[in-house]
Every structure is written in structure tokens, then in C-alpha cells.
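Engineer: structure for the following, please:
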Amino acid sequence: MKYRADIDGLRTFAVVPVVLFHAGLSGFSGGFVGVDIFFVISGYLITRSLLEDIGHGGLSIPAFYERRILRLYPALFFTLFSTFAAAWLLFPPIDFYLYAKSLVATVFFASNILFFTEANYFDGSAELKPLLHTWSLAVEEQFYIVFPLVLAFISRFMNRWRGAAIAVIGLVSLAISVWATSNAPTFNFYLPITRAWELLLGSALAIGAVPELRSAAARNALALLGLLLIVVPVWLYSSDTPFPGLSALAPTLGATLLIHSAQDTVVGRMLSLKPIVYVGRISYSLYLWHWPIIVFTRFYELQHLGPIATFGVIAGSFVMAAISLHFVEAPFRRKNRFTRRQVFLAAAAGSGLLVLLGGAVVLTRGMEFRNPAAARFTRGVAGDLARFHAAPCLRTDGRVPGPGECLLGAPGRPSVVLWGDSHAAQLAPSLDVLARQRGFTVQQVTKAGCAPIQAASYTPYSELRRDCPTFGHAALERILADPAIRVVVMAGRWDMLAAGHIRAVTLGGAETVEQSQRLASESLATTARLLNARGIRVIVVDQIPLPEVNPFVCVRAAVYNGLDPARCDTFEARHSHDVQERISRTILDRVAKVGGNTSILDMRDALCSGTTCRARLNGQLLYMDDVHLSRLGSDVVAARLRPVLAERLSRN
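Structural biologist: Coordinates of the predicted model:
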């Protein structure tokens, strides 16, 4: 197969945006599209290789997988054994245990399935998963388990219709991805059935389904268009962009156009420049190394990385990638250096050793014997977090609790309703104690991910949000139908509304973030007016300040690595400099104008002094994670709620 330097250059435009996106550099918010560019390149190159085999006497599956092993395994094993050593040294038991599970899954190229099963509304631990990025390798290898056989079958029995067959399979995959964008976004992200069309774009080029361009002007124009279709999404896309689905068409078509048209063009010559080609040559190792380096550095530093540290992890990633290319990858690419038997035995031996290491860590729950004190601390807080997530009254479906369900406080008919998402549910334990002491009953009406607003529909934050409209309408009807309800406490993560998570297909058909924010505040205010009209007093609890670094992670990293946990005691409140926090405050200020029986309870003073907020109190955590309070934190907030609630209940 003829070498094309411009394709190595295209790899640079795939990997660099991914690295800079993960490093948090501004201007690369859509850098994740680089993975999709890799898929197109892979589909093209692998299909060309398979077609050469078929043309030279037939496809040899053992020969195909021998090439895949020599291409993938040396650098992958180097990375996996290195990350195991780093995790042993730096990770407390719970993090080491989770790492080991992902290690075993990565060896079997099944990490995408593991991460798919772990992903949920409460899964905020992406930055603690050094092997999270291997999901894309798993998608590719799962595709290549099936694709060689499919291509061989098509080439033998449907050769005349080969292009049409590839197109039909690709369109079916794209259609599933488009459907899943709104209905199953996690499924859409991680699984090969919704990514296959991206690899098949490259395959379509390889089989000659797209006619060659003879016009130099047309090739130059299409190559430039292809480059723009990659660069613009890297700059414009963000974590709020529904992806992959239709949004993935721009970067993948851009890669397709470049592969098809870039040779002997201005763009192609740019892609073939030696420095750009070299980065493309190290792109596989750079992709493998950059994320573990970022994860372990952030974990040890106990904070998000500043400019110098960010430069350091990027530079370190390039250095490790270069070492991997020259001293690990290159020696194994020399032809006829190893027999096929040796290649398969080495792959099996390395895989087996990694599985044994990972299995030992899993069976010993993260090898707790390395630091028993850290293990005890971690188990305690992790247990609280697990119980909170599993609480039956924090709903994950659209069903509102019935009249006798989810009651807190003294026995009886509820006079108070706690309504909202997990930010409302975190107040439930302390509100339960308060209600018992004061002799009233509270009904908890909470659903993960769903603020207490009347929404027509949500842009999916996760699969859980699909039921938010149903839950919101049913909750309001339930409250209005009960004449015993005197007070409603509403709490939510209001900055999610400020972020525009309900734009485009949302309240009133909002088309912009600003319209979404306005309609969110109107919905919240309208709900308050409806409740007030029935004589129900409304207390809207302001959002708690959100730390940039998970205090639980910060403390357990400090305890395990012998650092001072006092570094985790305070943080600078995001509301002092974060646009979303300011906008969410504006939304609540509009609600406060409802007046009368609606009031806003400011939580900032309960946890902060100026812009400095507490993450621990007397050595105890106030937060379970980076967005939810611990029981102690809930008590601190409930103390602020107690006199307001008592005053509201004392009114006739």
C-alpha cells in the first residue's frame, strides 16, 4: 500500500485537538471530534489493506490480526503497564479498584462497554479514569472483528454492488446514531453500532465508491473545504453539542474530503510538511499517553492545572509519544522480525499478565493493605455517596411519589413538599430531622437531573432527563391537588438552566441560550405564582457554591499521598467569576420579583465568606462530590432553612 504523507498530516489534525481539548485550552472546546477523524482514517487504511489481501489470493484473518497486534499492542502494553505502576503509587484503593476494572476491560478491547455501563447522571469521575480514552480503541477493534468478514463476503458475492452495500450499512448506522442522539446519548457515544458509519466513510473511499477528481481546481477547493469542516467544529462545538449524530457529519466529511482530494493540492502539501507528518506518526502513542498524564497530574496536584502545569503535561505527552514511537513501536514494525506464532504468544502473554494484575487489584478491593487509614476514610464517604445515589425517593423515572410515599419528619399528612433534583434531595436527611423536631411532615418529590420547572422538553443532559417534563407536570398537579400543602421548598442546580441545557427543542421552542434562560426564569416564576395563588408559600433555595475540584477526591488524594489535607479546606466560589453562576442568580432574582409568598434563600453565606468557601468543617467534608453536599453540609444549609421554614409554617 502506497504511503501518503498527507494522511499522517491529517492524523495531526485529529490528535492535537483531542489533546488540547482534554488539557482544557480555550478555543478547542470541540476537540473531541478528532476521534471521529481517526475513525475515518482507520476505515480507509484498513479497508485498503484488506482489499489488497483479497486481490492477492484471498483474505487471511490470521495475517490481518497479526498486523493489528504489531500495530497496536506494543505501544498499548507500554502505556498500560506504565499506568498500572502510576496507579499503584498514586491512587487510593477505590480509585485503584476502578482503574483495575478498566485495565481488564481495555485488554479485551471492551472498555467502551464498561464505561457505557458506568455512565449515569451522577458519574462525575471522568477525570479519575486514566483509561477512559481507550473506549475509541475498543470501538475500532469491535468493528474489525466483523468488518473483514463482511467485506470478504461482499467482495465475493456482491462485488458489483460493493459500494451500495457499504452505503446501506453506513446509512443504517447513521440513522441509529441520529435517533440515539436524543433518545440514548450514552449508547450513541460509546457503542460501535452508532460509530460504524464513520469508519465506513473511509471504507467507501478505499473501495472506489467515490469517483476520482481530475480537476486540480476542484481538488484544491474540496481539500480546503475539508480542512474547514474539521477546524470549524473544533472551535465551535462544545460539550453541549449533541454528538455524534448529525453533528459528526462535518468533521467526518471533512476528513473524507481530505483523504479523497488533498494529494497534490496546497492543503495536501501543507499536511505533508515534515513537522506535521512527524506529529501524525506519533499520534497513536500521543493519544494513548496524553490522558493518563493529565489524570495523574491533576490527581496529585489536588487542583485543576494552571498554565505552566498544562504546558508541562502537553509537553510530557509529546515526549512520551516520541519515546514510544522510536523505542517501542518502531522495533515491532520491522518485517519478518517475529514469526506469527511469536506475535500471538507475546500478545497473549502480555494480555494475560495485565489481566492477572488487574484481577488481583479488583479482588483485593484496590489493595487496601497499602494504606488502611486511607481505605477506611474512603469507604465511609463512598458509602454515603452510594446510599445517596441509590435512595428510592431520588427518582430516576418519571413517576411522582404517591400520597403516602417518600415522607420525612413526623407521621401524618404532609404540609411541606421538597421539590427538585438531586440538589433538593441532598437536603432530605437534615430536613427529616428538622421536621421530626418541629412536628410536621414533608413529602420528598425529587428526580435526578430535573429542576422544578414546567418544561416542554429538555436538550438531553442524560437519558434521565427525558422524563423531566412528565415529572415536572405531575409534581405540580400533585401539589396543587393537596389542600394540606402549605409550603413548597424548591431546590435545583440552577446553573444548568443558565447553561442553556433546554435550548433549541425546549420551553416554548427556544432557539438560543438567552431565550432558554429567559423562558426558564419565566417557567419558574409562573410555577411560583400558581402555587401562591393556592395559598402555598414558596421557598426557592439558591444553588450551593460549586468547587472546581471534588473535595472528596482532594482529601483522599492528600491522605493517601501524605499531603496536607488542609489544602482541601477551602475553595474560591465559582459564582464570583463564572458566567453561568451569575446568570443563574439573575434567573432567581427574576423569580424573587414574584414577591408575596415567594422568597429566595441565599446559601452562599452559609458556606462562604466573601468569595472563599468551605469544603471542610473541623476536618469533616461538607461535600460528597463536586456538586452535592455531605450530611454535614446538608445540616449547615438546613440550619439556614430552619427559621425561614418555621416562619412560613407559622402563618395562617
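
Engineer: every contact and neighbour count from this point should use C-alpha atoms.
Structural biologist: Noted.

Engineer: could you check how far the longest strand anywhere in the chain is from the centre of its chain?
Structural biologist: Secondary structure of the chain per DSSP state E: the longest strand is strand 441-447. Centroid separation between strand 441-447 and its chain, computed with CA atoms, centre = their mean, to the nearest Å, is 29 Å.

Engineer: who are the packing partners of it?
Structural biologist: strand 394-395, strand 407-409, strand 416-420, helix 422-425, helix 428-438, helix 468-480 (3 or more CA pairs under 8 Å, 6 or more residues apart in numbering; DSSP states H and E).

Engineer: also this sequence, please, to line up against the first:
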Amino acid sequence: MKLPLRFPRTARAGLLAVALAVCGAPAHAGPSLSPAIAKAFEPPERSAECFDIAHAHDKPEAWLCRINPSSRTAPSFVLFGDSHALQLLGAFDAAARQAGRSGVFTGYSGCVPLLGVYPLTRPDQAVRNCAALNLRMLDHVGRSGIKDVFLVAKWSYYTDMWQGTSYLNAIGLAPGEEVSVRNSRRAFEQGVLDTVKAYRALGVRLHIVPQVPQQMLAPEQAYTRAMLEQDGAAARLRALSVPRARHAQLQAFAGSVFARAVGGDAVRIMNFDDLFCDAEVCLIGTPAASYYQDPSHLSGDGAARLVPALARALSAKGPTSR
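Structural biologist: I've put the predicted structure just below:
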């Protein structure tokens, strides 16, 4: 009788390691993440309702979403921007409830909320026209008694190559311009100046929110690695988080442009780096909560860290020139 082939235990372990390296580990091989961690990787609840609304730039109605919709007060502030603004919608809801105010929100993916600039690489402008939406928001603010405008975006997405690749979500001062970092930065700088000037002329208070730190790994990967053992998970998450110096380098150009645009009480830069970063790293999260949905966007738990500062901004005395 032919006996089945057997291997010593150490040999079997070695063969398993080789098989996993070649074929990949089965889906259940990694640690089981807690429901709270897993939920962080889901999109915001109101994404479909409030963001990337087709023809928001020209449809007569239903192009804006209410912030703190249960409030009886008229909307008095605007949240506007790309997908990074969407990630803060829940935080603004909470802050508005604390401050006793309501607002409105809209935005398009990959559309920088700056006046006078045009996307150079996007084929979707008939449906989601970035430049037209920026103009429409300015007009809405001028006619609606809005007191505060919050601009939120992944600013380096329009001024630098994406994550070490050759892709640039280029913008220009006119359609059809050269696609290059140099030209995109020129348009960005002029767009910031024009946007600040236009909103300042309306007498509103403009709040510019610099981008949050961009992580090096997808949070799912980071947590799968870090949670292999509970002991030491916090230290492993820290080791997998982006260095603060790298974050500072990525937002250096946009930050220098914003710094030149600040003037008096009319323009405020709301930098939240200290909520996520110490002197060395910008944390991706803790063993109990991921601050990120993906490498670039905050999760609900991450955005919630901004609520106290947003509530203070909404509670502050508004401009008196209107």
C-alpha cells in the first residue's frame, strides 16, 4: 500500500509560507478588524445625496445640501470644495448644531474651489463644470446673506504630481493651456488671489482649510499589519504613519500661497495639523479608531477631531461689513 506523503511540521510551515508569498494569503488569514475600524473605510453617509450632483453648476434647484438641516435658522455659511470637503460634512453638521447655525454644501470631485481656473485633463465638464460651479457659488453667496465661506480641498492635487506618479490634475487660467506643474501652480496662485479678492468684496469671512496629512499606506493595510498582535499595535501604527516632514513638503507650495493671501479678519487659514501630528509623525489613527477612510481622506472619526475648532469658528463674531 502506498502511504500518503508526509512532511515534518517545520517543512509544512515553510511550504505554507512559500504558498502564501506566491498566491497571497486567504481573505481570512489577516486579523479581524473591529466594526469601528472597518466602518472608518466606508464613504460618508450623505455622499450620493450631496456630492458630485450632475449639473449642480446649472440646474435650477437641488444643487445644494443643507448642513444642520433640522435648524430653523436660515443658512449663513457655506462649505465648498472637492472630495475633502465632503469628508468634513458630518463634522460641520455637528459643529453647526453646537453653534446654532445652518449652512449649505456642494462640490465636485477633483474640482479646486478657486475662481478663474479651468481643469485641463477632465472630460466631464459638460456634466460637472468646475469653473461654472465656482462662479455659481460666488453668486449664491452674494445673494443669500452668507457670512462665512469654508473652502476645503486636496490643494496639492492641483499643484503636484500625484503620489510619486506622472499624473497631474492640472489647472490653467484658460481651457487648453499647457499641462505642466509650472502652469498649474501659476493658475493656482492667481486663482487664490482672485478668490480672496472676490469674496472679500462681498464682505464675507473666508476660511481656507489646508489639506490634512496624506498617509503612505491605505489604512486597511496599516491596520491589518498593526493588529496582528494587540500588544504594540499603537507603536506599529505610529511607525506606519506619514512623517510630518513629508506632509509639510507636500503642502509647502499651497501653504506659501495661502500665507500671502491672508489679510486681517476677512481671510483665515484653519490648519489642523496639530490634531494629527506631533513633531515627528502624523498619525493614521489609534488601535481604537482609524482617522482615515483611505490614504488621503479623513474618516468620520478623523473628521470628528475637527468639530471643536469648527464650532468655535462658527460661533465667532462674523463680519460687520454686510
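
Engineer: just to revisit the earlier point, tell me which residues are up against the longest strand of the first structure.
Structural biologist: Defining contact as CA atoms under 8 Å, 6 or more residues apart in numbering, one finds that strand 441-447 of the first structure is touched by 393-398, 400-401, 405-422, 424-425, 428, 432, 435, 468, 471, 475.

Engineer: filter those to the buried ones?
Structural biologist: Among the contacts of strand 441-447 of the first structure, those classed as buried by 16 or more other CA atoms under 10 Å are 393-398, 400-401, 406-410, 413-422, 424-425, 428, 432, 435, 468, 471, 475.

Engineer: am I right that residue 48 of the first structure is in a helix?
Structural biologist: Yes - counting by DSSP: H, G, I helix; E, B strand; the rest coil, residue 48 of the first structure is located in a helix.

Engineer: show me what it lines up with in the second structure.
Structural biologist: Mapped onto the second structure by TM-score structural alignment, residue 48 of the first structure lines up with nothing.

Engineer: next one: residue 43 of the second structure from residue 302 of the second structure, what distance?
Structural biologist: To residue 302 of the second structure, residue 43 of the second structure is 13 Å away according to CA to CA, to the nearest Å.

Engineer: neighbour count winner among these two?
Structural biologist: residue 302 (24 against 17; other CA atoms under 10 Å).

Engineer: aligned partner of that one in the first structure?
Structural biologist: So residue 302 of the second structure corresponds to residue 633, using TM-score structural alignment.

Engineer: again, but for residue 251 of the second structure
Structural biologist: Residue 251 of the second structure maps onto residue 581 in the first structure, by TM-score structural alignment.

Engineer: ok, that match touching residue 573?
Structural biologist: No - using CA atoms under 8 Å, residue 581 of the first structure is not in contact with residue 573, being 9.6 Å away.

Engineer: the match of residue 251 of the second structure: how many residues sit nearby?
Structural biologist: That count, for residue 581 of the first structure with other CA under 10 Å as the rule, works out to 22.

Engineer: residue 117 of the first structure too?
Structural biologist: Neighbours of residue 117 of the first structure using other CA under 10 Å come to 12.

Engineer: roughly how far does it sit from residue 187 of the first structure?
Structural biologist: On the measure of CA to CA, residue 117 of the first structure and residue 187 of the first structure end up 9 Å apart.

Engineer: cool, residue 164 of the first structure as well?
Structural biologist: 27 Å.

Engineer: the more surrounded of those two?
Structural biologist: Between residue 164 of the first structure and residue 187, counting by other CA under 10 Å, residue 187 is the more crowded of the two (20 against 14).

Engineer: okay, and the more buried one sits in which element?
Structural biologist: Here residue 187 of the first structure is covered by helix 185-190, with elements defined by DSSP states H and E.

Engineer: circling back: not counting sequence-adjacent ones, nearest residue to the match of residue 302 of the second structure?
Structural biologist: Nearest residue to residue 633 of the first structure, sequence neighbours excluded (CA to CA, 6 or more residues apart in numbering): residue 622, at 4.1 Å.
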